[in-house]
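**Q** from the sequence below, what's the structure:
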Amino acid sequence: MKAKSTAAVADERVPRSDPLTFEARTYTKVGRRLIPFLMLCYLGAYLDRVNVGFAKLQMLNDLRFSETVYGMGAGIFFLGYFLFEVPSNLILHRVGARRWLARIMLTWAVISASFVFVRSPTAFYVLRFLLGVAEAGFAPGVILYLTYWFPAERRAKALSLFFMAIPLAGIIGGPLSGAIMHSLHGAWSMSGWKWLFLLEAVPSLVLGIAILLYLDDGIAKAKWLTDAEKTLLARNVANDAQQTVTHVSIREFIRDRRLWLMAAIYFCVVLGQYGLTFWLPTIIRKAGVADPLWVGLFTAIPYLCAIVALPLVGISADRHRERRFHLAIPMLVAAAGFATLPLLGSVGASIVCLSVASAGILASSSQFWSLPTALLGGMSAAAGIAAVNCFANLAGFFSPAIVGWLNDLTGKSTAGLMFISIAVTLGALLVFRVPAQSVNR
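**A** Model (predicted):
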C-alpha cells in the first residue's frame, strides 16, 4: 500500500468535529505569537522616526533652525525611504524576514542615536536621509510577512492590530519624550533633545537582536506549531493565493493602473498621517501648553482615541468583508478633524479635533493595506506592496515640507491644516475607483 504524504497525515489530525473552532484557535495562536512582537518592533521604528517632532520644541531654538529647515529635514527621511524600499522588500522575500528585519532595526538604531551630533541643517538633512535608507522596507516588509501567515479574509484584523503600534508610539512616546526633555535637559551638559535621540534608540537596538532569536521566516519553520496547524495555515494561504494575481513581472505590474491608483490613495493617507505626527506637539504648544512634559502628556490623548478605533474598524471590515467604505469613511472623518482644528483656539477643543483626526487617519492607514494585499501574491506582492508604499510615502516628504513652508509664509498653521484636509478628502473619493469585487473578501 502506498504511504500517505506527511501533509495528508497532518491533515487527518485536524479535528473533524469542530474544524471552525480548530481554525479559530490556530489563528489566535499565530496572532498571539506574531502580532504583539511585530507591534513592539514597529513601535520602536515609529518612535525613532517621529521623535524629531518633540525634539523640535528645543532643537530649533538651540540650533537656530527655521520651520522650513525643520519641515525639510523631517520630510527628507522619505526620500531615502523611497529609493531603497522596493529593493529592501525584494531582498526580504529572498533571504527571509528574520535576518533582514533585524538588519533594518539595528542600522536605524545607530543612526537615530547619531542625531546628538547634529550642528547644522546639512547634518540634520543627511542623518534624516540615512535614517530613511536604514528603515526602508520595515513596514512593507512586515505587511508582506503577514501575507505568509494570514489569508485575505483575516488580514484586515491582523493589520489593524499591527498598526496599533502607531498610536501606541504616541501614547508611550509622547509622555516619554516630554519627560526626557523636561527632566534631563542640561544633564552632563547635554540638551534634552539630545538625550531624547540617544535614549529612544536603545529599544530598537535591543529589539533588533531579539528578532534573530524570536521570529520565524514562515509557517514551515515555526517549531511552535503542530503539523496539523501548519497544514491548515499553509492550505489557507495557498487557496488565497489562487484568487490573487500571481507571477506577474515587475514591469507588467508597474504598468498596471491599479498600482498608481492605490499609490495615489495612500499618498493622501500618508500626507494626513505625517501632517498629524510631525506637527502635533507644535499644535498643542500653540494652543497654550508650554512645558514639554505636558505637551507629551496631551499628545497621548489623540492616540488613545486612535487605538480604540483601529481594531473596531478592522473587525468590522473583516466581518462584513467590505473594504472600500471602511477606508473612505475614516479618511473623511480625519479630513473633518483637520478642517475644524484651525477654527478653534482652546486646548480642550484642539484636543477633541486632534483626536478625531488621529482616529480617522490611523484607521485609514491600516485599512488601506487590505486593498493591495487582496490583489497581489508571490513576488509581485513583494514588489507591489513596496512600490505602493514607497511612492505614497513621498507624501511623508511633501507633507512636513509644504506645511512648514506654509507656516513660515503665513505665520499661521491654518493654511497647512486646510491643505491636509483637502488632500485626505480627495484620497477618500479615489477609493471608490477601486473595483469592489476585487477587494471585498
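**Q** from now on I want contacts and neighbour counts done on CA atoms only, so please keep to that.
**A** OK.
**Q** what's the neighbour count on the closest residue in space to Phe65 that isn't next to it in sequence?
**A** Leaving aside its sequence neighbours, Phe65 sits nearest to Pro121 (Cα to Cα, 6 or more residues apart in numbering; 7.3 Å). Residues near Pro121, counting by other Cα atoms under 10 Å, number 16.
**Q** one more to line up against the first:
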Amino acid sequence: KLLKKLDWRIVPWVFCLYFLSVEDRSNVGYAMTMNKDQGHTLMDTAGLTAQQNNIGLGLFYVAYIIFEVPSNLMMAHVNPALWIARIMITWSIVTGCMAAISRPWHFYLLRFLLGVFEAGFWPGKSTFYNTLWYKPQEISTRIGVTYLAGPASGAVGGLISAGIQLIDTKGGLYGWQWLFLISGIVSVLFGLATIFYLPSTPEKSTRFLNEDERARVKRRLESSTQQAKTAETVEERNMKRDLKQVLGELKDFKVWLFCVLYFTPVMAATSLGYFLPKIVQQIGTFNSIQVSLMSIPPFVFGMIMVYVVTRLSDHYSNRSWFIIGASCVSFIGFCILSFAKPIGARYFGLMVVAGGTYPTVPLSMAWTANSKEDPVSVASATGIVSSVANFGALICTFALYSGWPSDAPRYVGSNMI
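**A** All right, here's what the predicted structure looks like:
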C-alpha cells in the first residue's frame, strides 16, 4: 500500500516532466521538416544550413556535458524537488525563446543555454531522486516507466507537429514558432506546479506522508543495501568532502565501464530522437504531415519494449543480459534499415531499432545507480556516466545523418556506426 502511494504520487509526475523535457529538446527535429512544402521550416526561414543545424544540435550536448555533474551534485545539497523545478522552469523559458530564432547565432546561443539549464535533469530525476524513495531492486521499473516518456514524447510530438502545421502563418507565426511557444508555456506551468506537488525527501514530505509512513519509507531503504541518507543529512553534508567523493568516483574503474556501456545507447537514442523524422522522410516520398504521422509507430513500439524489458529486468534482478539482448535487437534493426530495399522492410527495420534501443537507456542508468549505496555516490556516478556518455550524442549530432551529407539518403554509414 505504501509503495503504491509513492508510485502514484511520484512516477506519473516525473513521467510528465521527462515527457516535456524530451519534447522541448527534440522538437527541433520536427521544426526542421514542418511545412517543408511551403518553404516554412526552421532551416528555410532562419537561413540555417545542414551544417549549422548540426552545430546547434551539438552545442546542446557541449553544455550538457560541462554542467551535468555540478548540477547533479547540487541536487544532493539542496531540496531535490525544488532543484528539479528550477531546471524545468529555466529550460522551458529558453524553449519558448526559440520561437524568436531568425539568425544562425540565435540558434547556437539558445541550444547552448538549453543544455546549460537542462543539465542534471535526466540522471537527477531518474536515478538520484528515485534512490531517495525506492530500493535498488525497484529502481529499474520506475526508471523504465518514466523513460517511457521519451518515445511517448516522440509519438505525441508527431501528432502535435502534424496539427500545428495546419496553423502555419496564423498570427504571423510559422508552424515551428507555434511549436516552440506552446511547448515552452506548457513546460513552465508544469515547472511551477512541481514546486508544490513533487515531494522532496521522505523526512520532509509531511504533507504527503504521515509520521508512520515516513518512518516506514526510511526502514525500507535501511533494510536494503542502500543507505537511507536523505533529508536531515542534506544539511549536514559538506561540499568540500563531497567533491573529494566525486574525485573518488572518477578513479573508480567500474564508473568508466558504465560510461562505455551507456555511450552507445545514448548515441542510438539520440539518432532516433533528432533524426527519426528525417530518416522516415528518406525512406519514401512523403509530405511533411505524413512524415510526422509515420514517425509515431516506432516511438510507440519503443514504449512497449521499455515497459516489458525493464519489468523483466527487475523481476529477474538482472541488467546485463537484458542490455545485451536489447542491443542485439537494435543492431539487427539497423541492418534491416540500411540494407533492405522495399520501403515496408526499411520501415520495419526502423521499428526494430526503436524496440531494441530504448530499453537499453534506463537499464544502463539503473545498473549504474544500483552499483552505489549513498546518495552522493549515486549523484556523482550517474552524473559522470551521463556526462561522458553524452559525447555519443555529440558525435551523433555533429557527424552522423544530416551531419554526413554524402551518407544520404540511406544513411548506411550512420546506421552502422
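**Q** hang on, the earlier thing: what does the residue nearest to Phe65 of structure 1 correspond to in structure 2?
**A** Using TM-score structural alignment, the partner of Pro121 of structure 1 in structure 2 is Pro104.
**Q** before we move on, back to that, contacting residues for the residue nearest to Phe65 of structure 1?
**A** By Cα atoms under 8 Å, 6 or more residues apart in numbering, the residues touching Pro121 of structure 1 are Phe65, Val69, Gly73.
**Q** now the buried members of those.
**A** Among those, those classed as buried by 16 or more other Cα atoms under 10 Å are Val69, Gly73.
**Q** where in structure 2 does stretch 304-312 of structure 1 fall?
**A** The aligned range for stretch 304-312 of structure 1 in structure 2 is 300-308, by TM-score structural alignment.
**Q** and the matching stretch, what's buried?
**A** So stretch 300-308 of structure 2, judged by 16+ other Cα under 10 Å, has buried residues Val300, Phe301, Gly302, Met303, Ile304, Met305, Val306, Tyr307.
**Q** Phe67 of structure 2 contacts Phe121, correct?
**A** No - in this structure Phe67 of structure 2 lies outside contact range of Phe121 using Cα atoms under 8 Å: 10.7 Å.
**Q** which ones are touching Val11 of structure 2?
**A** Val11 of structure 2 makes contacts with Arg142, Val145, Thr146, as judged by Cα under 8 Å, 6+ apart.
**Q** excluding chain neighbours, give the residue nearest to the aligned residue in structure 1 for Val353 of structure 2 in space.
**A** By TM-score structural alignment, Val353 of structure 2 lines up with Ala357 in structure 1. Nearest non-adjacent residue to Ala357 of structure 1, counting by Cα to Cα, 6+ apart: Ala334, 4.0 Å away.
**Q** isn't the one you found right next to Gly360, touching?
**A** Yes - look at Ala334 of structure 1 against Gly360 with Cα under 8 Å: they come within range, at 4.4 Å.
**Q** ok so, going back, just the buried residues of stretch 300-308 of structure 2: which are in helices?
**A** Val300, Phe301, Gly302, Met303, Ile304, Met305, Val306, Tyr307 (DSSP state H).
**Q** can I get these in JSON lines including distance to Trp8 of structure 2?
**A** Supplementary listing: those in JSON lines, determined by distance: Cα to Cα, whole Å:
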{"residue": "Val300", "distance to Trp8 of structure 2": "23"}
{"residue": "Phe301", "distance to Trp8 of structure 2": "24"}
{"residue": "Gly302", "distance to Trp8 of structure 2": "23"}
{"residue": "Met303", "distance to Trp8 of structure 2": "19"}
{"residue": "Ile304", "distance to Trp8 of structure 2": "20"}
{"residue": "Met305", "distance to Trp8 of structure 2": "22"}
{"residue": "Val306", "distance to Trp8 of structure 2": "19"}
{"residue": "Tyr307", "distance to Trp8 of structure 2": "17"}
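**Q** how far away is the residue mapped onto Met88 of structure 2 from structure 1 from Gly170 of structure 1?
**A** With TM-score structural alignment as the criterion, Met88 of structure 2 lines up with Met105 in structure 1. According to Cα to Cα, to the nearest Å, Met105 of structure 1 stands 19 Å off from Gly170 of structure 1.
**Q** and if you look at Phe77 of structure 1?
**A** From Phe77 of structure 1 over to Gly170 of structure 1 (counting by Cα to Cα), the distance is 19 Å.
**Q** and if you look at Pro302 of structure 1?
**A** Pro302 of structure 1 is 8 Å from Gly170 of structure 1, where distance means Cα to Cα.
**Q** those two: who's more crowded?
**A** Set Pro302 of structure 1 next to Gly170 and count neighbours by other Cα under 10 Å: Gly170 wins out with 28 against 22.
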